[in-house]
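Engineer: sequence and predicted structure, then a few things I'm wondering about:
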Amino acid sequence: MSSVIEQAVQARLVSSAPRMESVPATLRYDSRDPFAVRMSFPASATLDGTDVSWVFSRDLLLRGLDEPTGLGDVRVRPYGYDRTVLEFHAPQGTAMVHVRSSDVRRFLKRSQGLVPAGREHLHLDLDADLAQLMRDAH
């Protein structure tokens, strides 16, 4: 069984223009990094023309489906019927996208099939992580 789940989603970029532009994005979960979710945008969807990925807590995404969550670079909140807003804050500015909550729920359900909530610690390889830290320290 694969340890990685990827799901394509359509993200609607919120801007000052009257019509929101739809951009492709990918949600990714890897059981080797069990607490994290990655959301990636292709170069064609970014201002500087490079691929962009944001890594944040799977729990943040789950909680953000029902209530505003997050204080840092990534914030998530529900919006209307079947929409979830993700805000990405960087020194260059803030990007805000809407995604279908049903797509997020499906993705999270699939990730829970790999690593149930509360059991993430069982998928960590602390010995390998410590060895990597020691190699990086030299």
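Structural biologist: Nice, I can see it. Residues are numbered from 1 along each chain as shown.

Engineer: drop to CA atoms for contacts and neighbour counts, all remaining ones
Structural biologist: OK.

Engineer: mind checking how far residue 48 is from residue 116?
Structural biologist: 37 Å (C-alpha to C-alpha, to the nearest Å).

Engineer: same thing with residue 110?
Structural biologist: Using C-alpha to C-alpha, residue 110 is found at 10 Å from residue 116.

Engineer: so for these two, which residue has more residues nearby?
Structural biologist: residue 110 (16 against 13; other C-alpha atoms under 10 Å).

Engineer: so who does the more buried one touch?
Structural biologist: residue 5 (C-alpha atoms under 8 Å, 6 or more residues apart in numbering).

Engineer: presented hereafter is structure B, for comparison with structure A:
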Amino acid sequence: MTTEAIHAELVALYDGTTPVRSRWSYRADEPFTVTAAFQTDRDRWVEWVFSRELLVAGLNDPAGVGDVRFRPIEERGLRMLACEIESPEGYALLELDHEAVAEFLDATEEIIPLGREDEHFDVDALIAELTRV
């Protein structure tokens, strides 16, 4: 494995019209998760971490029951991926280009293939972090 991380900048649409910059990243040392950061109107970034498996599932069918949910949609002849994010501070429905997200996921699979994440996960490091006093 030569690449340890992949980053992509995608434009999401809020309320179907307002563009929102987003930065997506995947790291080999955190093989189960994807991080997406969305730029707010105050030029601040809000970061969400969720499972790569959730994003994969959401490309084809509605997925997620918690704070992050994905579902494919087709509107105005465009294939999009709806991303719903919710917290005590608010709710947002963002639309992302389906193909761009699929390309990002393809790039993550070049780093670590789906289903092989556990081969690259350092359980001992996690235990050490959790038990650090």
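Structural biologist: Thanks, I have the structure now. Small disclaimer: the values here were computed from a predicted structure and weren't measured.

Engineer: residue 86 of the first structure reaches residue 94, doesn't it?
Structural biologist: No. With contact defined as C-alpha atoms under 8 Å, residue 86 of the first structure does not reach residue 94; the gap is 10.3 Å.

Engineer: of the two, who's got more company?
Structural biologist: Higher neighbour count among residue 86 of the first structure and residue 94: residue 86, with 23 against 11, using other C-alpha under 10 Å.

Engineer: can you tell me what that one aligns to in the second structure?
Structural biologist: In the second structure, residue 86 of the first structure lines up with residue 83, judged by TM-score structural alignment.

Engineer: distance check, that match against residue 102 of the second structure.
Structural biologist: Residue 83 of the second structure is 14 Å from residue 102 of the second structure, by C-alpha to C-alpha.

Engineer: can you list residues touching both of these two?
Structural biologist: Common neighbours of residue 83 of the second structure and residue 102, counting by C-alpha under 8 Å, 6+ apart, are absent.

Engineer: residue 42 of the second structure: which element?
Structural biologist: Counting by DSSP states H and E, there is no helix or strand that carries residue 42 of the second structure.

Engineer: great, nothing more from me.
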